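A predicted structure for the sequence below; I have some questions about it.
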Amino acid sequence: MTETKWSEVDAYIVEKLSPAEDPLNQTLDAALARNRAAGLPAIDVSPAQGKLLHLLARMSGARRILEIGTLGGYSTIWLARALPDDGRIVTLEFSPVHAEVARENILAAGQADKLDLRIGPALEALPTLEKEGAIFDFIFIDADKGNNPAYLQWALRLARIGAVIVVDNVVRGGRVLDAASADPDIIGTRKFFDLAGAEKSWTATAIQTVGQKGWDGFAIGVVEAA
């Protein structure tokens, strides 16, 4: 099968399970349009992946969500919609430009009351969250891949027992197999897998995916010990 066919199947899935007339989908489409108009990179999760995140967060009964990597807020909206009215999503974004677009998108989606958007390097914001005593039920990691090992360590420190952690883009078109790669994203992803397999405080797996975003995958795990 070709990548074109993968995208066609994605479109079929969305058509059948996320109808275009749904106001939520119209809001999400508008968010992607704002992202394009602002010149943001088109690296958001796909609609089917966004809904998967939404469902996983709902299944976990999440009340507090941490997202590392906001971009334009597309995945943030999906996750915020999974929260109860008094829930909270803390999302970390390095770029002030991206954060400004994300804030506009999340406001337009009616989710601003749940939002705690923090701008700057995530590895500076995460220790602050720990000092604040923040504990999360669901954590989504989708930022610079070179820092994924550090992000996982912080996620485990900030997660309650039973929390779900999802890490995006862990297959990278199969390039994760290249042990000789000099690409920081591949190096970081391989180190993530080494750490994820050795870490005893959670149990995890990874799933390969194909679709409009090409060939990639995500890791998902459950925290079992503090």
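Looks like it came in fine.

from here on, just use CA atoms for contacts and neighbour counts.
OK.

and residue 41, what is it in contact with?
Residue 41 is in contact with residue 35, counting by CA atoms under 8 Å, 6 or more residues apart in numbering.

which residues touch the strand or helix carrying residue 153?
Here residue 153, judged by DSSP states H and E, is contained in helix 148-158. Applying CA under 8 Å, 6+ apart, the external contacts of helix 148-158 come out as 68, 123, 126, 130, 134-136, 139, 141, 165, 188-189, 191-192, 195-196, 201-202, 223, 226.

make it 6 Å
Contacts with helix 148-158, where a contact means CA atoms under 6 Å, 6 or more residues apart in numbering, come from 135, 192.

next one for the comparison:
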Amino acid sequence: MSHEQWTAVDRYFTDLLVPSDPALDAALEANAAAGLPPIDVTPNQGKLLHLLARIQGARTILEIGTLGGYSTIWLARALPAGGRLITLESAPKHAEVARANIERAGLSDIVEIRLGQALDTLSQLDAEEQGPFDLIFIDADKPNNPEYFKWALKLSRRGTMIIADNVVRKGVVIDEASTDPNIQGIRRFNELLAAEPRVSATAIQTVGSKGYDGFAIILVTESNDSLS
């Protein structure tokens, strides 16, 4: 099978199950116009995140890595009345584009963008006692994924769902000799995940218009206090 065929199958399911949406379409157009990298989740992956958040019954969501806010909109739309989402972005230009996209989608009242290096803003969230969050989506710089996972655990409760994107990296994740810091970051993340007794996790491979990659899906099974 080819990338062209994966893309065609993506288009088939998107056309059937993910109708065109003005706010989401405008967000992608604004991202492209601003020169943001085209690394958003695909529409059917955005719908997957939305459905997982609804299945989880999430009232509080933390997103690590905003980009232009496309996945943010999908996740925020899953929240019930009174829900809130905090999204972390290090690049001022990305945050500016995301803020406009989120406002256009009518979600400014429930979405807060925190600008700064995520490891700093995660520490601030902890100091502010913002957690625990019901769902945490990790989709930022991959070398720091191990640290993001540690913070996600700290900001979780028993029953929190953690989702991490881009854990397959076109299959190169299995190359233990890779010198790519992205691959090494993902491998360290996976090893931490395997050794962590407070979670139950799996990973799924995905193919589609963005190529070959995958998600890790993690359920926190024990509270932070249980092993202290």
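Nice, thanks for sending it over. Since the model is a prediction, treat every value here as computed from it, not as a measurement.

could I get the TM-score for this pair?
The TM-score (TM-score structural alignment, normalised by the length of structure 1) is 0.97; 222 aligned residues with a CA RMSD of 0.6 Å.

quick revisit: which SSE is immediately downstream of the helix holding residue 153 of structure 1?
Once the chain leaves helix 148-158 of structure 1, the next helix or strand it forms, by DSSP H and E, is strand 159-168.

whereabouts in structure 2 does the helix or strand following that next one align?
For strand 159-168 of structure 1, the following helix or strand on the C-terminal side (DSSP H and E) is helix 184-198. Using TM-score structural alignment, helix 184-198 of structure 1 lines up with residues 181-195 of structure 2.

in the helix holding residue 153 of structure 1, which residues are buried?
148-149, 151-152, 154-158 (16 or more other CA atoms under 10 Å).

how about stretch 23-43 of structure 1?
So for stretch 23-43 of structure 1, counting by 16+ other CA under 10 Å, buried means 24-25, 27-28, 30-32, 34-35, 40.

for that stretch, what is the distance to the chain centroid?
Taking CA atoms, centre = their mean, to the nearest Å, one finds stretch 23-43 of structure 1 lying 16 Å from the centre of the chain it belongs to.

got the residue ranges for the strands in structure 1?
64-68, 88-93, 115-119, 136-141, 159-168, 202-211, 214-223 (DSSP state E).

which strands and helices sit next to the third one?
Meaning strand 115-119 of structure 1. strand 88-93 (3 or more CA pairs under 6 Å, 6 or more residues apart in numbering; DSSP states H and E).

which residue numbers in structure 2 does the strand it packs on align to?
Residue span in structure 2 matched to strand 88-93 of structure 1, by TM-score structural alignment: 84-89.

ok, now stretch 106-123 of structure 1?
Per TM-score structural alignment, the counterpart of stretch 106-123 of structure 1 in structure 2 is residues 102-119.

with structure 2 overlaid, how far apart is the helix holding residue 153 of structure 1 on average?
Once the two models are superposed, helix 148-158 of structure 1 sits on average 0.4 Å from its counterpart in structure 2 (mean CA distance after the TM-score superposition for structure 1).

what is the neighbour count of the spatially closest residue to residue 119 of structure 1 that is not a sequence neighbour?
Nearest non-adjacent residue to residue 119 of structure 1, counting by CA to CA, 6 or more residues apart in numbering: residue 93, 5.0 Å away. Neighbourhood size, residue 93 of structure 1 [other CA atoms under 10 Å]: 25.

same check, this time on residue 74 of structure 2
Neighbours of residue 74 of structure 2 (other CA under 10 Å): 20.

need the counterpart of it in structure 1.
Under TM-score structural alignment, residue 74 of structure 2 pairs with residue 78 in structure 1.

burial of the residue nearest to that match when sequence neighbours are not counted, as a residue count?
In space, and not counting its chain neighbours, residue 78 of structure 1 is closest to residue 54: 5.3 Å by CA to CA, 6+ apart. By the measure other CA under 10 Å, the count of residues near residue 54 of structure 1 is 20.

distance of residue 54 of structure 1 from residue 163 of structure 1?
Using CA to CA, to the nearest Å, we find residue 54 of structure 1 at a distance of 15 Å from residue 163 of structure 1.

repeat that for residue 127 of structure 1.
Relative to residue 163 of structure 1, and taking CA to CA, residue 127 of structure 1 is found at 19 Å.

who's more crowded, the two?
Ranked by neighbour count (other CA under 10 Å), residue 127 of structure 1 and residue 163 place residue 163 first, with 25 against 15.

tell me the counterpart of that one in structure 2.
Alignment note (TM-score structural alignment): residue 163 of structure 1 maps to residue 160 of structure 2.

go on, residue 67 of structure 1?
Using TM-score structural alignment, residue 67 of structure 1 lines up with residue 63 in structure 2.

what's the burial count for that match?
Residue 63 of structure 2, neighbours per other CA under 10 Å, totals 24.

contacting residues for it?
Residue 63 of structure 2 is in contact with 87, 136-137, counting by CA under 6 Å, 6+ apart.

with residue 89 of structure 2 as the reference, measure out to it.
Distance, residue 63 of structure 2 to residue 89 of structure 2, by CA to CA: 9 Å.

do residue 121 of structure 2 as well
According to CA to CA, residue 121 of structure 2 and residue 89 of structure 2 sit 9 Å apart.

next: residue 79 of structure 2.
Shown here: residue 79 of structure 2 relative to residue 89 of structure 2, a distance of 20 Å by CA to CA.

swap in residue 95 of structure 2?
According to CA to CA, residue 95 of structure 2 and residue 89 of structure 2 sit 6 Å apart.

could you do residue 200 of structure 2 as well?
Using CA to CA, residue 200 of structure 2 is found at 28 Å from residue 89 of structure 2.

could you do residue 156 of structure 2 as well?
From residue 156 of structure 2 to residue 89 of structure 2 the distance is 20 Å (CA to CA).

report the central residue of structure 2.
Geometric centre of structure 2, nearest residue: residue 137, 3.4 Å, by CA atoms, centre = their mean.

done for today, thanks.
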